[in-house]
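Novice: Fold the following, please.
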Amino acid sequence: MTEQEGSKHPFYEATIATKPIFEGRVISLQVDTVTLPNGETATREIVRHPGAVAVLALLDGKMLVVEQYRKPLEKAQTEVPAGKLDAGEAPEAAALRELEEETGFQAKSIVHLHSFSTSPGFADEIIHLYFAEELDRGELRPDEDEFLTCEAITLEQALEYVRDGRICDAKTLLAVQAWRIYSLTGLF
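Specialist: As a prediction, this is how the structure comes out:
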């Protein structure tokens, strides 16, 4: 939905002012002053993010996942390969790049499954989830500050990881559920 389309909604909040707070490598933070539908004003703290991609990649019937330490959670997480969009980069190109960088596999083709908001109450990040099945060995090239391991897990293992809390991020939970539906129906 565009801002113009949103402005027609009865709960639309018009921005009166924007105050930049922080500009980082990945995110920025701003505080917007808005007019509420009842005419009052309020502030909204907003995290701006360039967007990201995630890949549900199946190799011989198993899902490729990476394990890495996530500082905000202070624990290691098992996740599908993923990463942020570079400036001007198409999501499909980013998905292919991230898959190879993090797993060492290349996909002949990928299919877009869904794009979703991660935390719409305070962030504008959109993650584009892709599916890849025909994989060839490529070159593992993690970012210089990225330390991870890659493994291929069964659907049963993935569900166990969810129960154990090893998988708890939204993009990987969505990927596991998509895989579950795919395994049952052959469709996404």
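Novice: drop to CA atoms for contacts and neighbour counts, all remaining ones
Specialist: Fine.
Novice: For Y182, the count of nearby residues, please.
Specialist: Residues lying near Y182 (other C-alpha atoms under 10 Å) number 12.
Novice: In contact with it, which residues are there?
Specialist: Taking C-alpha atoms under 8 Å, 6 or more residues apart in numbering, we find Y182 in contact with F188.
Novice: Distance of it relative to L96?
Specialist: 21 Å (C-alpha to C-alpha, to the nearest Å).
Novice: Kindly report the same for C150.
Specialist: 16 Å.
Novice: The two - which one has more neighbours?
Specialist: Counted by other C-alpha under 10 Å, C150 and L96 do not tie: L96 has more neighbours, with 23 against 18.
Novice: does that one belong to a helix or a strand, and which?
Specialist: L96 is part of helix 91-103 when elements are defined by DSSP states H and E.
Novice: what's the helix or strand following that helix packed up against?
Specialist: The C-terminal neighbour of helix 91-103 among helices and strands, as given by DSSP H and E, is strand 105-107. Identification of packing neighbours for strand 105-107 by 3 or more C-alpha pairs under 8 Å, 6 or more residues apart in numbering; DSSP states H and E yields helix 91-103, strand 135-137.
Novice: For the residue positioned nearest the centre of the chain, give me its contacts.
Specialist: Using C-alpha atoms, centre = their mean, the residue of the chain that lies closest to the mean C-alpha position is I127, 3.7 Å off. With contact set as C-alpha under 8 Å, 6+ apart, I127 has these partners: G51, A52, V53, A54, S115, F116, S117, T118, K171.
Novice: again, but for A107
Specialist: Counted by C-alpha under 8 Å, 6+ apart, A107 has contacts L96, L99, A132, E133, E134, L135, D136.
Novice: What are the buried residues along the helix ranked longest in the chain?
Specialist: Taking DSSP state H as the criterion, the chain has its longest helix at helix 170-185. Buried residues in helix 170-185, counted by 16 or more other C-alpha atoms under 10 Å: K171, T172, L173, A175, V176, A178, W179, R180.
Novice: Next, the second sequence, to be compared with the first:
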Amino acid sequence: MNWKRKARRGVSLLGHAVGYDSLERPDGKQIRRLWFDPPDSVAIVARTGDELVLIEEYRPRLGEQVLSCPAGRLDPGESYEQAAKRELREETGYEAEQVELLETYYPTAGMRKRRAIVYAENLSPGAQHLEPDEFIEVRTVPIEAAIDTVRAGPVCGWSLPPLLVAREAGIL
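Specialist: Got it, this is the predicted structure:
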């Protein structure tokens, strides 16, 4: 198929680029498609012994408590692995000795951002360093029960996809 981009328009909204593309479809019809460019992000599958470290927090947009992998945005100039170590330390207090990038993907087609899944192991416990608007409870679950445990509640992109990728990689 031969799509043609005719024009791109965008503005900055809360520090993120938002806009639309004017496109010509293969059948000649003109359409507009909205896009949003938030920072890239990382989800961390963190193992300590025979358990995974998960976080439980209230997600205002969903209106529910969600159990998920620790996760967050990359800071400018940060690699996925660096962000994973930082976010894991901030959200859970755990310090990872080793991290490994498992996968990067586009979480939705409407956002021009990539999400990475990073595996973290050889963890040392410590104190959380939460941001003022974060209220996170750290939970550990047996590795063999992790997928069923997150599926028992509301599932989001920070919970099931990272665990499934880790399972495919032979980690779970």
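Novice: one step back: any idea how far the alignment partner in the second structure of the residue nearest to the centre of the first structure lies from T48 of the second structure?
Specialist: Alignment note (TM-score structural alignment): I127 of the first structure maps to R115 of the second structure. Applying C-alpha to C-alpha, the value for R115 of the second structure to T48 of the second structure is 23 Å.
Novice: cool, and L130 of the second structure?
Specialist: Applying C-alpha to C-alpha, the value for L130 of the second structure to T48 of the second structure is 21 Å.
Novice: So between those two, which is more surrounded?
Specialist: The neighbour count for L130 of the second structure versus T48, taken as other C-alpha under 10 Å, is higher for T48 (19 against 15).
Novice: so where is stretch 63-72 of the second structure in the first structure?
Specialist: Counting by TM-score structural alignment, stretch 63-72 of the second structure lines up with residues 74-83 of the first structure.
Novice: For the matching stretch, which residues meet the burial criterion?
Specialist: The neighbour-count check on stretch 74-83 of the first structure (16+ other C-alpha under 10 Å) flags Q77, T78, E79, V80, P81, A82, G83 as buried.
Novice: ok, the first one to I21 of the first structure distance?
Specialist: The one in question is Q77 of the first structure. Distance, Q77 of the first structure to I21 of the first structure, using C-alpha to C-alpha: 30 Å.
Novice: just V176 of the first structure next, same as before
Specialist: Distance, V176 of the first structure to I21 of the first structure, by C-alpha to C-alpha: 36 Å.
Novice: Same check on T172 of the first structure?
Specialist: Counting by C-alpha to C-alpha, the separation of T172 of the first structure from I21 of the first structure is 31 Å.
Novice: and if you look at R97 of the first structure?
Specialist: Between R97 of the first structure and I21 of the first structure the computed distance is 31 Å (C-alpha to C-alpha).
Novice: So which of these two has more stuff around it?
Specialist: A side-by-side neighbour count of R97 of the first structure and I21, using other C-alpha under 10 Å, places R97 first with 20 against 12.
Novice: which residue in the second structure lines up with that one?
Specialist: In the second structure, R97 of the first structure lands on R86 (TM-score structural alignment).
Novice: Now, of the contacts of I127 of the first structure, which are buried?
Specialist: Buried among these (16+ other C-alpha under 10 Å): G51, A52, V53, A54, T118, K171.
Novice: can you list these in CSV and add secondary structure and distance to A42 of the first structure?
Specialist: CSV is the format used below for these (DSSP: H, G, I helix; E, B strand; the rest coil; distance: C-alpha to C-alpha, whole Å):
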residue, secondary structure, distance to A42 of the first structure
G51, coil, 26
A52, strand, 29
V53, strand, 32
A54, strand, 34
T118, coil, 23
K171, helix, 31
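Novice: Quickly name whichever of those is closest to T41 of the first structure.
Specialist: Closest approach between these and T41 of the first structure, by C-alpha to C-alpha: T118, at 25.7 Å.
Novice: these two touch, right, that closest one and E125?
Specialist: Yes - between T118 of the first structure and E125 there is a contact under C-alpha atoms under 8 Å: 6.1 Å.
Novice: Tell me the spacing between the residue sitting furthest away from the middle of the second structure and R114 of the second structure.
Specialist: Distance to the chain centre peaks in the second structure at G28, reaching 36.5 Å (criterion: C-alpha atoms, centre = their mean). Counting by C-alpha to C-alpha, the separation of G28 of the second structure from R114 of the second structure is 30 Å.
Novice: How about A84 of the second structure?
Specialist: For A84 of the second structure, the distance to R114 of the second structure - C-alpha to C-alpha - is 14 Å.
Novice: This completes my enquiry, with thanks.
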